[in-house]
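Novice: Let me see the structure of the following:
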Amino acid sequence: MPPLADRLLPGRPDPLGASWDGLGVNFALFSAHAERVELCLFDAAGRREVARLDLPECTDEVFHGYLPEARPGLIYGYRVHGPYRPEQGHRFNPNKLLLDPYAKQLHGTLRWTDALYGFRGPRGDLGFDRRDSAAAMPKGVVTDDAFNWGDDRPPNVPWDKTFIYETHLRGLSVLRDDLAPRERGTFAALADPRVIEHLQKLGVTAVELLPVHAFAQDRFLVEKGLRNYWGYSTLSFFAPEPRYLSQGSLDEIRVAIRRLHAAGMEVILDVVYNHTCEASETGPTLSWRGIDNSSYYRLIPGEERRNIDETGCGNTVNITHPRVLQMVMDSLRYWATSFRVDGFRFDLGSALGREAHGFDPGSGFFDAIRQDPVLSRLKLISEPWDIGPGGYQLGNHPPGFSEWNDRFRDDVRRFWRGDSGLRPGLAARLAGSSELFDRRRRRPWASINFVAAHDGFTLHDLVSFSTKDNLRNGENNRDGHDDNHSNNWGEEGPTGDPVVLARRERIKRAMLMTLLGSHGTPMLLGGDEFGRTQGGNNNAYCQDNDISWLDWGDGPGGSGSADGIALSHFIARASAARRAHPTLRSASFLHGQDEPLPDIPDVSWFDEGGEPLTPEGWHDPQGRLLVLRRAARTDAGVEVSLLLLNGGAEDRAVTLPLPALPWISVLDSAEPLAEERVVQTAIEALPRHSARLLVAIVAQEDQA
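Specialist: I've put the predicted structure just below:
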């Protein structure tokens, strides 16, 4: 690189961040309350500061300057001058090197030291610290985002045909010994044909990755010898986590996405815009806090020294500020255009939709995304809760968003555990939770259905542990949910009892069949396809080890075990059945008002005697068997399906509604290896804890 100028030209206030134009780099940083901003340049190792240059202009609260001859690879950070008045919300301290909020790549890692904090001394956060933090800080890197996408085309899988696989990028492949050691746990592994083939066999259409934005290893975890595994502690909204790049190139992400697209799979990123890693007012000064604390964070009115915490992480990002909202939107568009991701899952989405009066489906955040010509066309998923007042907002998000449905999770778990009075709840979940989502012309896909997710028990642990075991998290088992609607089915944890093991496997298959037989969008937790266990840990956020990683071996809970192979095969069959049979994945809510065949409505509910459920039957607390009949017009005629579910502890005989139809038994959770067969009788024996799918096709000529 040629020698750099000893001062900056005025440059432009947009775009924000460091932008290379082929001849130099423009730097632009928003701060409404700063008095002066210095650009700090570092040597190639990122250790020695080689220049400190004032951004010479400020336009519309954006400090900016242009550095001729600068090129991609330049390492930089900022020092921001302004008032240090915590009681007024201002925490400027130029002794702290700050990461550019728009940095697209990071150099170095965060090294915990007291110098990272803006305060010091007996006055707590009212004190002022003069130690330089640069040696402990990661720095930004100027990038060139050019990439040859060739003939890449986003799969654009319709929502009603979407099957999501939620996984952790590192945990997915770190134990795969058929990959090069350097590639394990990175985007390079995600791009490997063997990993993609596994997902294809399951019938997955979308991979949802836990946060891949750069994140901090929280100090309290480091001091306990633990690590932030999940990544919900954002350090940068634009830069990827450096550990996830096997060779340090951003193109590794693009290659992975291009290969997944070629295989017909979409990529959804779990993103965390509700809080950052700077924690509460007593947290470190790494970026936003030192750039403009009172703009980037929500502060308690009249007590601006303190952060509003509606996330449980110490701070809440101030999405209502136009420049902060711009940062979030710019980040989303960057990932959508530069990396071509297909969607986003918003962590604590209720926090993003909060206005001064509380959660608002017409908030600036939702409105900005819904009108955006790029983002509005992507798959948008919200986690519809936070810990603030009125924070539980399931079903209340605006059109265009789908939502994680914890009601589905809980009702399905409780039904298959054998709880009483679950017929109405289960029926609602099978029907796409229409009582929650059938408003404002939303569709069943608005409900993201899941039995297990990264937060909570795995599917295997759900049937193996009655109580959580989070002792290895170092919080005396106080963390994580206590009521998981789980059951060990005879013995807590691992067992060699074949009866208990067989029961557990049967119930897992029944729950998976319910998941893939329900209207809405199914989501499978990575590793559940072969019985991954976390040893009863239902909050493994800090376990970057074999507790959380997917096991590709042939031991218990591994992909190569007999049970693992069998369960993966069963899921593949269930997802194939979902693709093949429209009645399992309707694009519209069904209310029994349409009749694809005379006197056969699009949805009906029956008891074990083949009779329509009466009000008394619906509310019978001992009713643990349910028959769902659905009908839909297809090109071949009318498809009619029966989903038989027996959540009780006894085998039951079920009289089939419309026994004269040519029923085919497509899938049976009690006999997972059974091939499709013609049903010869009007009464089916339905074993305990099992589900069965029957399908009949009435041809056009037979409808006359």
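Novice: CA atoms for contacts and neighbours, from now on please.
Specialist: Noted.
Novice: so who does V679 touch?
Specialist: In this structure, V679 makes contact with P662, W663, I664, S665, judged by C-alpha atoms under 8 Å, 6 or more residues apart in numbering.
Novice: let's go with 10 Å and repeat that
Specialist: For V679, the contacting residues are P659, L661, P662, W663, I664, S665, L694, V695, by C-alpha atoms under 10 Å, 6 or more residues apart in numbering.
Novice: Secondary structure for the residues you listed - can I get that in TSV?
Specialist: Supplementary listing: the contacts of V679 in TSV, determined by DSSP: H, G, I helix; E, B strand; the rest coil:
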residue	secondary structure
P659	coil
L661	coil
P662	coil
W663	coil
I664	strand
S665	strand
L694	strand
V695	strand
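Novice: got TSV for these, with distance to F570 and neighbour count too?
Specialist: Formatted as TSV, the entries for those read as follows, by distance: C-alpha to C-alpha, whole Å; neighbours: other C-alpha atoms under 10 Å:
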residue	distance to F570	neighbour count
P659	27	14
L661	26	15
P662	24	15
W663	21	23
I664	17	18
S665	15	18
L694	16	22
V695	18	23
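Novice: Which of those sits closest to R258?
Specialist: Compare each of those with R258 using C-alpha to C-alpha and the shortest gap goes to V695, at 37.0 Å.
Novice: which residues of the stretch 51-200 of the chain fall in helices?
Specialist: Counting by DSSP state H, counting those that start in this stretch, the stretch 51-200 of the chain forms helices over residues 169-173, 187-190, 193-202, given from the N-terminal end onward.
Novice: Just give me how far the last one sits from the chain centre.
Specialist: If I follow you right, that is helix 193-202. Averaged C-alpha coordinates place helix 193-202 at 20 Å from its chain's average position (C-alpha atoms, centre = their mean, to the nearest Å).
Novice: and the very next helix or strand once past it, what other elements does it pack with?
Specialist: Tracing the chain past helix 193-202, the next element assigned as helix or strand by DSSP states H and E is strand 206-209. Identification of packing neighbours for strand 206-209 by 3 or more C-alpha pairs under 10 Å, 6 or more residues apart in numbering; DSSP states H and E yields strand 164-167, helix 169-173, helix 251-262, strand 266-271, strand 343-346, strand 521-525.
Novice: list the contacts for E223?
Specialist: Per C-alpha under 10 Å, 6+ apart, neighbours of E223: W112.
Novice: How many residues are close by S376?
Specialist: The tally of other residues near S376 (other C-alpha atoms under 10 Å) stands at 17.
Novice: does the closest residue in space to it that isn't next to it in sequence sit in a helix, a strand or a coil?
Specialist: The shortest distance from S376 to any residue that is not its chain neighbour, by C-alpha to C-alpha, 6 or more residues apart in numbering, is 5.0 Å, and that residue is R370. The three-state label given to R370 by three-state DSSP is helix.
Novice: Let's compare: structure for the following, please.
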Amino acid sequence: MSSAAEQETVAEQGAAGQRGPVAAVNGVQRRAPGMPAWPGAPMPLGARFRVGPDGVAGTNFALWAGGAEAVDLCLFDDEGVESRHRLTELTHEIWHGFLPGVMPGQRYGYRVHGRWDPWTGGRWNPAKLLLDPYARAVDGDYGPFGMSPEVYGHVRDWPQQQVADTVRDERDSAPYVPKGVVVHDEAPDDEWMDDRRPKTPWADSVIYELHVRGFTRTHPDIPEELRGTYAGLAHPAAIEHLTRLGVTAVELLPVHQFAHEDHLLRRGLKNYWGYNSIGYFAPHAGYAASGTRGQQVGEFKAMVRALHAAGIEVVLDVVYNHTAEAGELGPMLSLKGIDNRGYYRLQSDARRYADYTGCGNTLHVVQPHVLRLITDSLRYWVTEMGVDGFRFDLAAALARSMHDVDMLSPFLAVIAQDPVLRRVKLIAEPWDVGTGGYQVGAFPPLWTEWNDRYRNAVRDFWRHALPDVREMGYRLSGSSDLYAWGGRRPYASVNFITAHDGFTLRDLVSYERKHNEANGEGNRDGSNDNRSWNCGAEGETDDERVRALRRRQLRNLLTTLLLSTGVPMLVAGDELGRTQRGNNNAYCQDNEISWLDWGLLDDPEWRALFELTARLIKLRHRHPVLRRRAFFSGRAHSADGLRDLAWFTPRGTEMTERDWYAPAATLGMYLSGRDIPGRDERGAPILDDSFLAVLHAGERPVSFVLPGPPWAERYEVVVDTSREEQDAAPETAHRAGTAITVPARAVLLLRVCS
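Specialist: Take a look at the predicted model:
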């Protein structure tokens, strides 16, 4: 523990920086005098430009800082000169004031005064400029070679490392941190008049996970200045790919303003994925083509409108479980300096942070003001930015009450009753890294979940690693073992085989080991449990037999995903055979490793994969039996004994309990199109074709007897993944009761014919 004398010495060394000028101009620090703020109002939080009834235009500033002793609002001109304005009004722990003449585009931040006492969790330090948690836009970034020591609340280079975080750093951080921007977000009433939200029902949804920057960064038909931006994603060339593919929603990797970790910056890398949020209301400035003084807000809205006009919903991947401030040795950027104890979960030793996220800190969502921050942010993105839903990163961390995951937690309760949020798409990543954090199947009705048990089963089946087919049966038919409770529906399961985190689909069939050397962490990062199979060679190869097998495996995986009951999620580029060269943790690779290679569309072998994917999605949209709104019953619905779902062995017989437990590489799934639950838009019963899907993971062909009456009289082959070109031959018909040869490692989809 450092002595008081040691801390005084450090304070004296930096005192001039705190008491004197604070902005650097031509190497000289200077500060402009500030004018007193008017009282203003405590609501709403954040910086809100307005014109009062007296005609005076200005901005109201309001900041929750419960334990603070004083708050200074700091304004910055274009040269970086700072003027400070003390907020003297305090209402219900909210510091507020109105400054006339402060217009949209003004950059600002806060300095919050209070006691420096890390041992009790108090880390106030007015030398540090803090980002407004409610800032609608953010201007600026951190240095390319690492965060400056001034950005830390403690003396980062203190010689006694065990007490480094206890010694307050008095150097000014303002020249080194981004600033909030005042935005005129009370838009005219007609701004959204031309916006038509698609409102696709869950059962009809096909989700496409993409990265705003990486999706268009190399697109040849998008102007270079728009590539990698919101405007680039709104470009007709980008939207054309999405509509040709047939997806109904894009799930955008984090677009909240985020920061780059210091250890990455020092290695010449950046946080590419963006799971390091620091501004929950601000679109990430790095994705804006039009400017960062508020223009990014309008550009984001224009992107949403363009996607909506194409019938595509916008879902945001949001990170409310932790922030970019990390643990006690992390930087001081916003919440840590506003009220560390009020915003973060701390251990019994309040100097330390409770970490259920693996990122150093966890937001204390049980606290009313933290819960309000999150829900205010969510409502803002829905009502003012036009988004249609959210995927919650490490959602189990948000559902923790005191320590345990609690499905009656304040966060889940508030979402369930909120008139705005309960109407949008809600997707949970149903786990965190803490004890008891794995909660797949446990989230309450209203929520859907990423189903990693689907991912694992499908990967294992196609590498012939499942001990039997029980798990596969559940996953193909909607995972009723996980979700058939509380009135939940099959679309509670978001089925995926790949996601941003892990191998791409092509790498899944090309690598058995991760190859993350480019990340600079000695290949120690990323999961070792990939459930992948390289088809006989590690990495890229000229062996055409291996290459052909890999392409077949890709067709098998995509076909399985798009024929399964539940909501399928594709990852951008998997339909093109995108590779990350074996990197299964490309979070810091803002380069060709992560960007989509649009040249793949010019290669016939990969273009064929795209065409198959689009054909399967179209087939799914056309046939409600492939996107059921209710779980299968397995019971007969007619006198002939025909059931809505039946399972068959290669002998053409229905599977028995013994068959489910026996090792097998082949599974036949019969989907009946009769009496599908629900009604069409005219109120009539839903009738559809019936299908038989045969999945065979064995390395040799197998003879499969097609089930006879009452199941079918004839069958017609619709999809055969053993063929490179799906439309190269006419559909093939077979009589029921006859044996057909299913090629090695293939899926056959057969339509039942009368």
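Novice: before we move on, back to that, I'd like to know which of the helices of the stretch 51-200 of structure 1 lies nearest to D60 of structure 1.
Specialist: Each of the helices of the stretch 51-200 of structure 1 was scored for nearness to D60 of structure 1 using C-alpha to C-alpha, and the closest is helix 187-190 (38.8 Å).
Novice: rewinding a little: could I get the helices of the stretch 51-200 of structure 1 as CSV with distance to I319 of structure 1?
Specialist: Formatted as CSV, the entries for the helices of the stretch 51-200 of structure 1 read as follows, by distance: least, C-alpha to C-alpha, whole Å:
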stretch, distance to I319 of structure 1
helix 169-173, 28
helix 187-190, 30
helix 193-202, 36
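Novice: okay if I get these as CSV plus mean neighbour count and distance to F589 of structure 1?
Specialist: What follows is the helices of the stretch 51-200 of structure 1, written out as CSV (neighbours: other C-alpha atoms under 10 Å; distance: least, C-alpha to C-alpha, whole Å):
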stretch, mean neighbour count, distance to F589 of structure 1
helix 169-173, 24, 34
helix 187-190, 25, 35
helix 193-202, 16, 26
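Novice: which stretch among these comes nearest I308 of structure 1?
Specialist: Of all the helices of the stretch 51-200 of structure 1, the one in closest proximity to I308 of structure 1, counting by C-alpha to C-alpha, is helix 169-173 (31.4 Å).
Novice: how about I374 of structure 2, what's its match in structure 1?
Specialist: Alignment of I374 of structure 2 against structure 1 is given by TM-score structural alignment, with V328 as its counterpart.
Novice: actually E521 of structure 2, not the one I wrote
Specialist: In structure 1, E521 of structure 2 lines up with E475, judged by TM-score structural alignment.
Novice: In three-state terms, label its match for me.
Specialist: Once three-state DSSP is applied, E475 of structure 1 turns out coil.
Novice: One more: A548 of structure 2?
Specialist: Three-state assignment for A548 of structure 2 (three-state DSSP): helix.
Novice: so what's it up against?
Specialist: Residues C535, L554, E605, S722, E724 are the ones in contact with A548 of structure 2 under the rule C-alpha under 10 Å, 6+ apart.
Novice: and which of these is nearest to G652 of structure 2?
Specialist: S722 (21.2 Å).
Novice: which one is that closest one nearest to, not counting chain neighbours?
Specialist: In space, not counting the residues next to it along the chain, S722 of structure 2 is nearest to A746; the distance is 5.5 Å by C-alpha to C-alpha, 6+ apart.
Novice: what residues are up against the alignment partner in structure 1 of that neighbour?
Specialist: Residue correspondence, TM-score structural alignment: A746 of structure 2 in this structure matches S690 in structure 1. Taking C-alpha under 10 Å, 6+ apart as the definition of contact, the neighbours of S690 of structure 1 are 416, 503, 506-511, 513-514, 625, 644-649, 651, 668-671.
Novice: Would you mind checking those for buried ones?
Specialist: Among the contacts of S690 of structure 1, those scoring as buried are 416, 503, 506-511, 513-514, 625, 644-648, 668-670 (criterion: 16 or more other C-alpha atoms under 10 Å).
Novice: so the match of I374 of structure 2, which of the three states?
Specialist: helix.
Novice: Does it touch I319 like I think?
Specialist: Yes - look at V328 of structure 1 against I319 with C-alpha atoms under 10 Å: they come within range, at 8.1 Å.
Novice: Can you pull the residues that touch both of those two?
Specialist: Counting by C-alpha under 10 Å, 6+ apart, the common neighbours of V328 of structure 1 and I319 are Y273, N274, F365.
Novice: my read is M511 of structure 1 is in a helix, agree?
Specialist: Yes - with three-state DSSP as the criterion, M511 of structure 1 is assigned to a helix.
Novice: Now do the contacts for the residue positioned nearest the centre of structure 2.
Specialist: Among the residues of structure 2, D317 comes closest to the average C-alpha position under C-alpha atoms, centre = their mean, at 2.8 Å. The neighbourhood of D317 of structure 2, defined by C-alpha under 10 Å, 6+ apart, consists of 209-210, 251-256, 274-275, 389-393, 427-429.
Novice: of those, buried ones?
Specialist: Buried among the contacts of D317 of structure 2 by 16+ other C-alpha under 10 Å: 209-210, 251-256, 274-275, 389-393, 427-429.
Novice: Assign a three-state SS to the equivalent of A572 of structure 1 over in structure 2, would you?
Specialist: In the superposition onto structure 2, A572 of structure 1 corresponds to A614 when matched by TM-score structural alignment. Secondary structure assignment for A614 of structure 2 (three-state DSSP): helix.
Novice: What's the separation between A614 of structure 2 and H154 of structure 2?
Specialist: According to C-alpha to C-alpha, to the nearest Å, A614 of structure 2 and H154 of structure 2 sit 54 Å apart.
Novice: and stretch 744-754 of structure 2, which residues are buried?
Specialist: The neighbour-count criterion (16+ other C-alpha under 10 Å) identifies A744, R745, A746, V747, L748, L749, L750, R751, V752, C753 as the buried residues of stretch 744-754 of structure 2.
Novice: Would you map the helices across the stretch 351-500 of structure 2?
Specialist: Taking DSSP H, counting those that start in this stretch as the criterion, the stretch 351-500 of structure 2 carries its helices at 368-383, 395-398, 410-417, 452-462, 470-476, 480-483.
Novice: Could you export those to TSV, including columns for distance to Y587 of structure 2?
Specialist: Formatted as TSV, the entries for those read as follows, by distance: least, C-alpha to C-alpha, whole Å:
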stretch	distance to Y587 of structure 2
helix 368-383	24
helix 395-398	19
helix 410-417	28
helix 452-462	20
helix 470-476	29
helix 480-483	30
